[in-house]
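Student: Give me the fold of what follows.
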Amino acid sequence: MRVDFAPESLEPGAFYRLLTAVVVPRPIAWVSTLSAGGVANLAPHSFCTVASTDPPVVQFTSVGVKDTLRNVLATGEFVVNFAAEGQFAAVNDTATDFPPGVGEFEAVGIAPEPSATVAPPRVAGSPVAIECGLYDTTAIGDCTVVFGRVRHVAVAEEALDEHGHPQLSRLRPLSRLGGNEWGATTVVHDRRRIRYEDWTGGERTEG
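Tutor: Got it, this is the predicted structure:
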């Protein structure tokens, strides 16, 4: 037995809440930008993923037109900082609708650090920061998908294992769930993909 929901049967806000409650967990792109006047902006965006590996491109979605989108369009640069569980309160604070011209780094008390390849600062306490140049944007309804060509990735040393590879248990990423809920990584399953040549779970068919 299922309960069916059709977009046309609900007002947009209600369907948005439905989608964000079922498409979970979502990594948080804690995006830092600079305004044309040089004000450092920092805001969380929970529609975020990798768009391409070659060339390396990441994406986040701006719901509506906010300072982050304006700044990216004006300067062509941004940083996707990822947040750890312990930064939950700070991330939530930067979602406050501060007026234009008020920088979240200063207002919330978040320490910045210089980026290596772009002008917007990184979040000093972020375990991972991805520096991007604007690759493209796509407008879809009330949203704008922002694609960033990755120029540089900076990972905190303590988040790397002995082979220099990021470890989830050390990153401890914060995620967004439905409503006012936030998520933390609690259980991780580690399992390799099975090659077809090794498949024993059922009868194989050719073609």
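
Student: Only C-alpha atoms from now on, for both contacts and neighbour counts.
Tutor: OK.

Student: Please name the residues that touch the closest residue to residue 170 other than its chain neighbours.
Tutor: Leaving aside its sequence neighbours, residue 170 sits nearest to residue 159 (CA to CA, 6 or more residues apart in numbering; 4.8 Å). Neighbouring residues of residue 159 by CA atoms under 8 Å, 6 or more residues apart in numbering: 127, 166, 167, 168, 170, 171.

Student: Which residues belonging to the top helix by length along the chain are considered buried?
Tutor: In the chain, assigned by DSSP state H, the helix with the most residues is helix 12-22. The neighbour-count criterion (16 or more other CA atoms under 10 Å) identifies 15, 18, 20, 21 as the buried residues of helix 12-22.

Student: let's see this one next to it:
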Amino acid sequence: MTHYSYTIAEGHGLPHNPFKAIVAPRPVGWISTVGQDGAFNLAPYSFFNAVCDTPPMVLFSSSGFKDTVANVEASGDFVFNLATEDLKDAMNRTSAPYAHGVSEFDKAGLTPVASDLVAAPRVGEAKAAFECRHLQTIRPVGLDGTPADNWIVLGQVVAVHIDRSVLVDGLFDVTLARPLSRLGYMDYAVVDSVFQMTRPAAD
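Tutor: Next comes the predicted model:
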């Protein structure tokens, strides 16, 4: 047999679950929020992506109802900050399970910068950031009818910030920004090369 196959009910039988290693690379959703007490929160999410571009929307999924989700529902907004190679250690520090009210900005030595249209601050050192207003939060339900311990948060982008150093002839250059991507296990990768393909016409 050329494939290693298994059902979820039977289990994968491997040293580690390969699911996230296969669904990769994934953008890192580095999400900043502000709590009702005014405390800033910053956390990276492995499940993050764009939903559409007109209007521009993004989503992230949280395993467990964490401070980020609670802050978004209370404040009505959040900011996506681009995690890049130069900020990998700072991003990783913000993933630690700090106590409620502790600012990950402070722990990681990052600069909170006031956003233009939302209450949540953005990471001053980030090469790009999206200010987002909360659209909805969805708790998915499995095939057996049991709600998952996950919350999918959708937001609409209302403002964009781009470091001029990564703009070349008006285009965002990922090879200069070097964004991080999340893989499986403890693995990450850096986007540092690109190639182009044009969409073919129908036969």
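
Student: Tell me how they score on TM after superposing.
Tutor: The TM-score (TM-score structural alignment, normalised by the length of structure 2) is 0.90; 193 aligned residues with a CA RMSD of 1.6 Å.

Student: Out of the buried residues of helix 12-22 of structure 1, which is nearest to residue 53 of structure 1?
Tutor: Checking these against residue 53 of structure 1 by CA to CA gives residue 20 as the nearest, at 25.7 Å.

Student: Quick one: map residue 175 of structure 1 onto structure 2.
Tutor: Using TM-score structural alignment as the criterion, the counterpart of residue 175 of structure 1 in structure 2 is residue 181.

Student: Following whatever helix or strand its match lives in in sequence, what is the next regular element?
Tutor: Secondary-structure assignment from DSSP states H and E places residue 181 of structure 2 in strand 180-182. Next helix or strand after strand 180-182 of structure 2 toward the C-terminus (DSSP H and E): strand 188-190.

Student: quick one: that next one to structure 1 mean distance?
Tutor: By mean CA distance after the TM-score superposition for structure 1, the fitted strand 188-190 of structure 2 averages 0.8 Å away from its aligned residues in structure 1.

Student: spatially speaking, which residue is in the middle of structure 1?
Tutor: residue 29 (2.4 Å; CA atoms, centre = their mean).

Student: Per the alignment, name the residue of structure 2 opposite it.
Tutor: Counting by TM-score structural alignment, residue 29 of structure 1 lines up with residue 29 in structure 2.

Student: Tell me which stretches of structure 2 form strands.
Tutor: 26-27, 29-34, 40-45, 47-53, 56-63, 77-81, 112-113, 122-123, 128-138, 150-162, 167-168, 171-172, 180-182, 188-190 (DSSP state E).

Student: With structure 1 overlaid, report how far the third one is off on average.
Tutor: Spelled out, it's strand 40-45 of structure 2. Mean deviation for strand 40-45 of structure 2: 0.3 Å (mean CA distance after the TM-score superposition for structure 1).

Student: quick one: contacts of that strand?
Tutor: Strand 40-45 of structure 2 is contacted from outside by 28-35, 60-62, 67-68, 91-92, 94-95, 101-105, 120-121, using CA under 8 Å, 6+ apart.

Student: Which PyMOL command selects the buried ones in those?
Tutor: Selection of buried members from those for PyMOL, criterion 16+ other CA under 10 Å:
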select buried, resi 28+29+30+31+32+33+34+35+60+61+62+67+68+91+94+103+104+105+120+121
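
Student: buried stuff in the lengthiest helix in structure 2?
Tutor: Across structure 2, the longest stretch assigned as helix under DSSP H is helix 67-75. Buried residues in helix 67-75 of structure 2, counting neighbours by 16+ other CA under 10 Å, are found at 67, 68, 69, 71, 72, 73, 75.

Student: Then stretch 150-163 of structure 2?
Tutor: 150, 151, 152, 153, 154, 155, 156, 157, 158, 159, 161.

Student: how about the first one, what's its match in structure 1?
Tutor: Aligned by TM-score structural alignment, residue 150 of structure 2 pairs with residue 143 of structure 1.

Student: ok, the closest residue to that match other than its chain neighbours - contacts?
Tutor: Nearest non-adjacent residue to residue 143 of structure 1, counting by CA to CA, 6+ apart: residue 63, 4.5 Å away. Taking CA under 8 Å, 6+ apart, we find residue 63 of structure 1 in contact with 142, 143, 144.

Student: Which single one of those is nearest to residue 56 of structure 1?
Tutor: residue 144 (19.5 Å).

Student: Does the closest one touch residue 136 like I think?
Tutor: No. At 10.2 Å, residue 144 of structure 1 and residue 136 do not qualify as touching, with contact defined as CA atoms under 8 Å.

Student: ends of stretch 56-75 of structure 1, how far apart?
Tutor: One end of stretch 56-75 of structure 1 sits 20 Å from the other (CA to CA, to the nearest Å).

Student: Same question for stretch 157-171 of structure 1.
Tutor: So stretch 157-171 of structure 1: terminal residues 10 Å apart, CA to CA.
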